[in-house]
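>>> Build me a model from this:
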Amino acid sequence: MATLDLNLLHTLDVLLTEGSVVRAGKRLQLSPSAMSRALARLRAVTGDQLLVRAGRGLVPTSRAIEMREKVHDLVEEAHVLLRPADRLELATLQRTFVLRTSDGIAETFGPMLIARVQQEAPRVQLRFVRKLDKDSEGLRDGSLDLETGVIGGTTGPEVRAQALFVDRYIGAVRGDDPLARGEVGPADYAAWNHVVAWRPGLNLLGINELMEALGLTRHVMTTVDGFSAALALARGSDLIATVPELHTSALREGMFTFPIPLPVPEFTISLLWHPRLDGDPAHRWLRKCVIEACGNRSKRVGIPVTGN
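Sure thing, here's the model as predicted:
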């Protein structure tokens, strides 16, 4: 039986990720001709064309699409397996971590996390991307290192999770709004116009249903796709923005906030990652940094911290 060249697995992963011989060659620091020869070898080994011409570009075959995720997982697991487990040199670590976070998380917890990373691993880069859905695909395909959010039905069953803190919804209005003069009751909350942050998959915890049970309705004048935008509109108008308290603590300076006068449940924000990174020393270090940054900030704001 011929010995399989496992270097081809890494080449295949890059080719299927890039979908381009030229871009894959640049990542692997190979000339276009050398990359074309590598693709020819992969076609011979797999018995499939893998990438076929479509117009000016290449598209993956059905076999390539089928194997793409598995190939990527194998390569990532190999990197983790072969990396020295107990030799994490933070001072010289060069790595970029991608964190997909819920709206307001970067603004609230980012400064404390960045300060910690700069002190311990000055060559590490953090890239925050905004979370617009609950799909776990980014954790599976390796384009994301960490994610924060509420665990839901669309969270992959294989995803690891660590509870970070408990949050709750509050109302926020501009500092000189008439509602800032006293206690806000259910009728007051219903009487004002509202701006609501909504997008597919965002859990609004049944606020409208709770109001209807009291015989009240609220008028949603404006919807936006994030809590930052909701607060910006409320700051410059007579609208009430309903936002998570701890998520947005760094965004509400100068605004008046009040508890939602309804039995709205609290919710838990968790840190999520793929199990193939469990044993990665650098990833373990970053998870610890995030957990401690969230825990320290949560204690300062007075929100319960959960988990270990």
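>>> Every contact and neighbour count from this point should use C-alpha atoms.
Will do.
>>> residue ranges for the strands of the protein, please.
51-54, 57-60, 96-101, 125-130, 146-149, 160-167, 169-173, 193-197, 219-224, 240-244, 256-259, 267-273 (DSSP state E).
>>> Mind checking those for the one nearest to residue 23?
strand 57-60 (11.6 Å; C-alpha to C-alpha).
>>> One more, please, to line up against the first structure:
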Amino acid sequence: MNKIDGLLFMQHEHYLELDYRMINTLLVVLETGSITAAAQQLNVTQSAVSHTIERLRVIFHDPLFTRAGRGIVRTARAVQLGKELSLAVAHMRSLVQPTTFNPAQTVVDWKLAANDFQRDLILPEFYRRVAPQVLEFHLHIIPSEVPSIELLRDNNLDLVLSPICPDAPDILQKRLFTGKSICFFDNKIRPAPRTLADFQQATYVSLSFLDGKILANHPDEMIIDMDSKVRVRVSNFAGLAGFLRGTNLLAIAPDLMRYHALAGFAEAALPFAIPTLSMYM
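Purely as a prediction, here's the structure:
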């Protein structure tokens, strides 16, 4: 058995599942020695890295990594694979020669899914930068809400922008940024909430597609109680403003909304911990 046969000693159908993204994930985990560090370097979720490693264990018939305290230890097979796959990747890169690309003669037609927060925050500037550089730029944007994996798998969309990342190992993902949530309110109607009691006694406007999906998974009972005090649920971020204005409702939303949909509303910091908001594409 030669070196290539040894590297690809696996069932044929498993061999066909192996792709560059999986190989790159394995190489980064080998390099960093950590699932968490690899996810940060790749700008994906830890679950995406773990899913990939599980698939590679099946393909290579080896655990690849074993638990040791809080860390992981590479198996001998993983070390050998790292050496061989690094050479294979380098060879693949040498085979791929970039074709001539002339943006000025290119027609770009993209279909994206994004809610109004991501749409207003990211896409106008994206369009302003790309449009002058290409012959034509067509951008079709549909609401994403909770993104469907099938939309990407069936080639109905080119890209999804969402804080809710599809939990599927075959979907390529990148973290764009991580932000924090703050409280928005109408200071002409109510004073700023400052204490924990202020937030516990308040009522809220929130998003219909987040109903029970985020706050209810938070271990803090107070956060769960806040979710039960939502009085209005709207279909998109832009709808928050209409119900904040002239009422005593509060909205807990990404701080970046101060630059568009919630511009002009008063802000208050949260006196309790809440998960940070990561935006993925």
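>>> As TSV, the strands of the first structure with distance to residue 9 of the first structure and mean neighbour count would be great.
Output for the strands of the first structure, formatted as TSV (distance: least, C-alpha to C-alpha, whole Å; neighbours: other C-alpha atoms under 10 Å):
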stretch	distance to residue 9 of the first structure	mean neighbour count
strand 51-54	15	13
strand 57-60	16	16
strand 96-101	23	19
strand 125-130	27	15
strand 146-149	25	24
strand 160-167	26	19
strand 169-173	48	23
strand 193-197	44	22
strand 219-224	44	14
strand 240-244	45	26
strand 256-259	55	18
strand 267-273	24	21
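>>> Using CSV, please lay out those strands together with distance to residue 284 of the first structure.
Supplementary listing: these in CSV, determined by distance: least, C-alpha to C-alpha, whole Å:
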stretch, distance to residue 284 of the first structure
strand 51-54, 36
strand 57-60, 34
strand 96-101, 12
strand 125-130, 15
strand 146-149, 11
strand 160-167, 12
strand 169-173, 31
strand 193-197, 33
strand 219-224, 35
strand 240-244, 28
strand 256-259, 36
strand 267-273, 10
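>>> Return the distance of residue 64 of the first structure relative to residue 46 of the first structure.
Distance, residue 64 of the first structure to residue 46 of the first structure, using C-alpha to C-alpha, to the nearest Å: 10 Å.
>>> do the same with residue 271 of the first structure
38 Å.
>>> try residue 264 of the first structure
Counting by C-alpha to C-alpha, the gap from residue 264 of the first structure to residue 46 of the first structure is 55 Å.
>>> If you count surrounding residues, which of those two has more?
residue 264 (16 against 11; other C-alpha atoms under 10 Å).
>>> what's near enough to touch that one?
Listed by C-alpha atoms under 8 Å, 6 or more residues apart in numbering, the contact partners of residue 264 of the first structure are 168, 169, 205, 206, 207, 210.
>>> The fifth one: what's its closest spatial neighbour, skipping adjacent residues?
The spatially closest residue to residue 207 of the first structure, leaving aside those adjacent along the chain, is residue 264, at 6.9 Å (C-alpha to C-alpha, 6 or more residues apart in numbering).
>>> same check, this time on the first one
Of all residues not flanking residue 168 of the first structure in the chain, residue 266 sits nearest, at 4.7 Å (C-alpha to C-alpha, 6+ apart).
>>> Tell me, how many residues neighbour that neighbour?
When neighbours are counted by other C-alpha under 10 Å, residue 266 of the first structure comes out with 11.
>>> now do residue 104 of the second structure
If we define neighbours as other C-alpha under 10 Å, then residue 104 of the second structure has 12 of them.
>>> right, and it touches residue 130 too?
No - in this structure, residue 104 of the second structure is not within contact of residue 130 by C-alpha atoms under 8 Å, at 10.5 Å.
>>> Show me what residue 269 of the second structure lines up with in the first structure.
Mapped onto the first structure by TM-score structural alignment, residue 269 of the second structure lines up with residue 259.
>>> who's in contact with that match?
169, 170, 171.
>>> Report the central residue of the first structure.
residue 100 (2.1 Å; C-alpha atoms, centre = their mean).
>>> and the gap between that residue and residue 82 of the first structure?
In terms of C-alpha to C-alpha, residue 100 of the first structure sits 27 Å off from residue 82 of the first structure.
>>> now swap in residue 224 of the first structure and tell me
Residue 224 of the first structure is 46 Å from residue 82 of the first structure, by C-alpha to C-alpha.
>>> Hmm, residue 130 of the first structure is touching residue 107, no?
No - using C-alpha under 8 Å, residue 130 of the first structure is not in contact with residue 107; the gap is 11.4 Å.
>>> The first structure: which residue goes with residue 152 of the second structure?
By TM-score structural alignment, residue 152 of the second structure lines up with residue 139.
>>> count of residues packed around its match?
For residue 139 of the first structure, using other C-alpha under 10 Å, the count is 22.
>>> same deal with the one 4 residues further on?
The burial count assigned to residue 143 of the first structure is 13, neighbours taken as other C-alpha under 10 Å.
>>> residues of the helix or strand harbouring residue 85 of the second structure that come out buried?
Assigned by DSSP states H and E, residue 85 of the second structure belongs to helix 76-95. Of all the residues in helix 76-95 of the second structure, those buried under the rule 16 or more other C-alpha atoms under 10 Å are 78, 81, 82, 85.
>>> Report all helices and strands that that helix contacts.
Where contact means 3 or more C-alpha pairs under 8 Å, 6 or more residues apart in numbering; DSSP states H and E, helix 76-95 of the second structure is packed against helix 20-32.
>>> against the first structure, where does the helix it packs on fall?
So helix 20-32 of the second structure sits over no part of the first structure, by TM-score structural alignment.
>>> orientation of that helix relative to helix 76-95 in degrees?
130 degrees (axes from the mean of the first three to the mean of the last three C-alpha atoms, to 10 degrees).
>>> Can you name the secondary structure element that comes next after helix 20-32 of the second structure?
That would be, after helix 20-32 of the second structure and using DSSP H and E, helix 35-42.
>>> Show me what that next one is packed up against.
By 3+ C-alpha pairs under 8 Å, 6+ apart, helix 35-42 of the second structure packs against helix 20-32, helix 46-60.
>>> Ok, which of those comes nearest residue 126 of the second structure?
helix 20-32 (25.6 Å).
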